[in-house]
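Student: missing the sequence, but the structure's below:
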């Protein structure tokens, strides 16, 4: 009943496109996990761009902490120097020649050496842990730099973008030194910009997470069948969340397995037919459970866009048929 694909010699183009996407997504998933293993073992060769990005991050984090500006500038300069290197940085590190390059001091040389040889930098990890995560998120707001964020944190004890938005609405930023009404207005506009484009994920990233979630549910054997639905099934380049559809005789067992998935960070809502969670990767995931009889109709409904489903219902109505996610019947 669930084998929706038609088994024939002359298969439609969409059949091959879907399998190509599956192969590419699997390769991406495989590469990502091999990369993690190699990094953990210190065998992954880090590129100059990756190292430069980490050094730039350290510079920003030091600014957020209010450290000496010369210290931050040293990391920014080191990042620029690394990006412009002609030689292989791994060779420079192994031959202990990195310290001889202008712009790379002794302390930064040790940190880069640790990063290249092990794939990690303790100083960077400790620095990130010492700063509220929300302050780093605030850097996404256009026009809001580390110095202003530090002032907001120290004077108003604001640690999240949501708290900052409320402070702007309540005009609490106007009296801060270096701010004012125009600055507050720009920050509020920047927050709206961030909110508009937040929660969007590239297809390979989201599909990899969805595939792992689906495989986990299949392994629990609590559902008769599971399918990835929504914009991921439509192969959209950018998606907002993951939609999983399952057919089961007992929805409670599937829901229980879903919320106990190791990748779940937080359960937003849990019900008999729908449960929503936030994954540790930051992507929202929804699970809907229907009966075996309803499954084909639900898969069609929760795969199609809102416009597609509206057009299908309109066409069905013209044919004297009532159609929804649970089935169809004559009017």
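Tutor: Noted; the coordinates are in hand. On a predicted model such as this, the values are computed, not experimentally measured, just so you know.
Student: contacts and neighbour counts: CA atoms only from here.
Tutor: Noted.
Student: and residue 18, what is it in contact with?
Tutor: Contacts here follow C-alpha atoms under 8 Å, 6 or more residues apart in numbering; on that basis residue 18 touches nothing.
Student: end-to-end on stretch 31-51?
Tutor: 20 Å (C-alpha to C-alpha, to the nearest Å).
Student: what residues does that stretch touch?
Tutor: 79, 82-83, 89-90, 112, 115-120.
Student: Tell me where the protein has strands.
Tutor: 201-202, 225-229, 238-239, 241-247, 264-270, 274-279, 284-290, 321-324, 327-330 (DSSP state E).
Student: Quick one: closest of these to residue 309.
Tutor: Residue 309 lies closest, by C-alpha to C-alpha, to one member of those: strand 321-324, at 8.5 Å.
Student: and that closest one, what does it pack onto?
Tutor: helix 295-303, helix 306-318, strand 327-330 (3 or more C-alpha pairs under 8 Å, 6 or more residues apart in numbering; DSSP states H and E).
Student: which ones are touching the residue nearest to residue 242 when sequence neighbours are not counted?
Tutor: Residue nearest to residue 242 in three dimensions, not counting chain neighbours: residue 285, with 4.5 Å by C-alpha to C-alpha, 6 or more residues apart in numbering. The neighbourhood of residue 285, defined by C-alpha under 8 Å, 6+ apart, consists of 241-244, 276-279.
Student: Pick the most buried one from the helices and strands packed on strand 321-324.
Tutor: Counting by mean count of other C-alpha atoms under 10 Å, helix 295-303 has the highest mean neighbour count of the helices and strands packed on strand 321-324, with a mean of 21.
Student: quick check: angle from that helix to strand 284-290?
Tutor: 150 degrees (axes from the mean of the first three to the mean of the last three C-alpha atoms, to 10 degrees).
Student: so helix 295-303 versus strand 225-229, what angle?
Tutor: Going by the same axes, to 10 degrees, helix 295-303 makes 20 degrees with strand 225-229.
Student: Nearest to residue 217 among the helices and strands packed on strand 321-324 would be which one?
Tutor: It is, among the helices and strands packed on strand 321-324 and with distance given as C-alpha to C-alpha, helix 295-303, at 16.3 Å.
Student: Packing partners of that closest one?
Tutor: By 3+ C-alpha pairs under 8 Å, 6+ apart, helix 295-303 packs against strand 225-229, helix 230-233, strand 241-247, strand 321-324.
Student: putting a second one here so we can go through both:
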């Protein structure tokens, strides 16, 4: 039996999966509001949602407004329940979760709208990307749907951000990622965001999470902080200075791991090939190529690679020899001890 004739049976079957997030009266209001939100083709205000559900003459408007202001339910718990439903229904067993983080501005003009202020609006038209409204930081799970050619991000959790408050957008994003990781503790989570999301708040993410963002052009990178030495004084907060992104991009090395059959000389499952080593002419002679090749070799060895071959030019041969490569035919070779 339907809770209300407004709610279609097929939609109600989906909403039943999150019934535990609400009390019985609140769930009935929630189901009707979701129906009105889907059916509404105009503005999705509370009044517009009631109009879409056909309840403007049946329900008091205060009942709908009270759902958001006074009803006993938690948006975070609802979001986590939605995330579990998405993972169970739309992702393979044990698949890595790809999570996207971004913020969006909902334009609001009333003087009494909570959290509304003049702030950045990336979707604004004209030369000034500014708008007045409420800004929400949103976390969504990226899935591949069978009827869409490209991936789709399904929002699950959102937090209101207000200018000049204690928590920044990065702080809000980090807290939501930690909550999502705690509820999906058995899965790896890869988080992606734009250049606005970087900072100290991301240092304490769980070990199951990775965070990918675009660095500012002026960012200076440092190695991870070394372990405590046990000596007196404050421990180091960061490691050796690595340089700016443009310095790290001054040189690069490209290589591959190729599977091999175990033999008398080695039981390791891979052999490595380094095909390209290049350095920007403006940055040659500073050790960048050596650092790139050394890092690539260390990565290969960590993946159980016993032997590495290298194609080297006459200019790069001294560097190859200094790294332990010996002449071969037709490539130079390096072998782990």
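Tutor: Sure thing, it's come through. Everything numeric in this text was worked out from a predicted model, so none of it was measured.
Student: TM between them?
Tutor: The TM-score (TM-score structural alignment, normalised by the length of the first structure) is 0.29; 162 aligned residues with a C-alpha RMSD of 6.8 Å.
Student: circling back to that earlier point, quick one, which of the helices and strands packed on helix 295-303 of the first structure is nearest to residue 54 of the first structure?
Tutor: Among those, the nearest to residue 54 of the first structure by C-alpha to C-alpha is strand 241-247 (28.3 Å).
Student: between that closest one and helix 295-303, how big is the angle?
Tutor: 170 degrees.
Student: Tell me the spacing between residue 50 of the second structure and residue 39 of the second structure.
Tutor: From residue 50 of the second structure to residue 39 of the second structure the distance is 10 Å (C-alpha to C-alpha).
Student: before we move on, what about residue 53 of the second structure?
Tutor: Using C-alpha to C-alpha, residue 53 of the second structure is found at 7 Å from residue 39 of the second structure.
Student: quick one on the thing from earlier: just send the helices and strands packed on helix 295-303 of the first structure back as TSV, with distance to residue 295 of the first structure too.
Tutor: As requested, those are exported to TSV (distance: least, C-alpha to C-alpha, whole Å):
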stretch	distance to residue 295 of the first structure
strand 225-229	9
helix 230-233	14
strand 241-247	6
strand 321-324	12
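Student: Looking at the ones you listed, which one is packed in the most?
Tutor: Of all these, strand 241-247 carries the top mean neighbour count, a mean of 24, counting by mean count of other C-alpha under 10 Å.
Student: tell me what it is packed against?
Tutor: Counting contacts by 3+ C-alpha pairs under 8 Å, 6+ apart, strand 241-247 of the first structure packs against helix 203-220, strand 225-229, helix 230-233, strand 284-290, helix 295-303.
Student: switch to 10 Å and redo it
Tutor: For strand 241-247 of the first structure, the helices and strands in contact under the criterion 3 or more C-alpha pairs under 10 Å, 6 or more residues apart in numbering; DSSP states H and E are helix 203-220, strand 225-229, helix 230-233, strand 274-279, strand 284-290, helix 295-303.
Student: Turn the ones you listed into TSV, columns for distance to residue 322 of the first structure.
Tutor: Below are those laid out as TSV (distance: least, C-alpha to C-alpha, whole Å):
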stretch	distance to residue 322 of the first structure
helix 203-220	31
strand 225-229	22
helix 230-233	22
strand 274-279	23
strand 284-290	19
helix 295-303	12
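Student: Give me the common contacts of residue 53 and residue 39 of the second structure.
Tutor: Both residue 53 of the second structure and residue 39 are contacted by residue 33, under the criterion C-alpha atoms under 10 Å, 6 or more residues apart in numbering.
Student: For residue 24 of the second structure, grab the count of nearby residues.
Tutor: Residue 24 of the second structure has 12 neighbouring residues, counting by other C-alpha atoms under 10 Å.
Student: let me fix that: residue 97 of the second structure
Tutor: 19.
Student: distance of the closest residue to it other than its chain neighbours from residue 176 of the second structure?
Tutor: Leaving aside its sequence neighbours, residue 97 of the second structure sits nearest to residue 189 (C-alpha to C-alpha, 6+ apart; 4.7 Å). Residue 189 of the second structure sits 13 Å away from residue 176 of the second structure, taking C-alpha to C-alpha as the criterion.
Student: Can you give me the buried ones in whichever strand or helix holds residue 15 of the second structure?
Tutor: Element membership for residue 15 of the second structure (DSSP states H and E) is helix 9-15. For helix 9-15 of the second structure, the neighbour count (16 or more other C-alpha atoms under 10 Å) marks residue 12 as buried.
Student: packing partners for it?
Tutor: Checking 3+ C-alpha pairs under 10 Å, 6+ apart, helix 9-15 of the second structure ends up next to helix 24-39.
Student: could you say what helices and strands the strand of greatest length in the second structure packs with?
Tutor: Once the second structure is assigned using DSSP E, the strand that runs over the most residues is strand 130-143. Where contact means 3+ C-alpha pairs under 10 Å, 6+ apart, strand 130-143 of the second structure is packed against helix 75-90, strand 97-107, strand 117-120, strand 152-161, helix 169-183, strand 189-192.
Student: how does it look with 6 Å?
Tutor: Here strand 130-143 of the second structure touches strand 97-107, strand 117-120, strand 152-161, going by 3 or more C-alpha pairs under 6 Å, 6 or more residues apart in numbering; DSSP states H and E.
Student: contacting residues around the shortest one?
Tutor: Contacts of strand 117-120 of the second structure with the rest of the structure, by C-alpha atoms under 6 Å, 6 or more residues apart in numbering, involve 129-133.
Student: cutoff 7 Å now
Tutor: Strand 117-120 of the second structure has contacts (C-alpha atoms under 7 Å, 6 or more residues apart in numbering) with 129-134.
Student: Great, nothing more from me.
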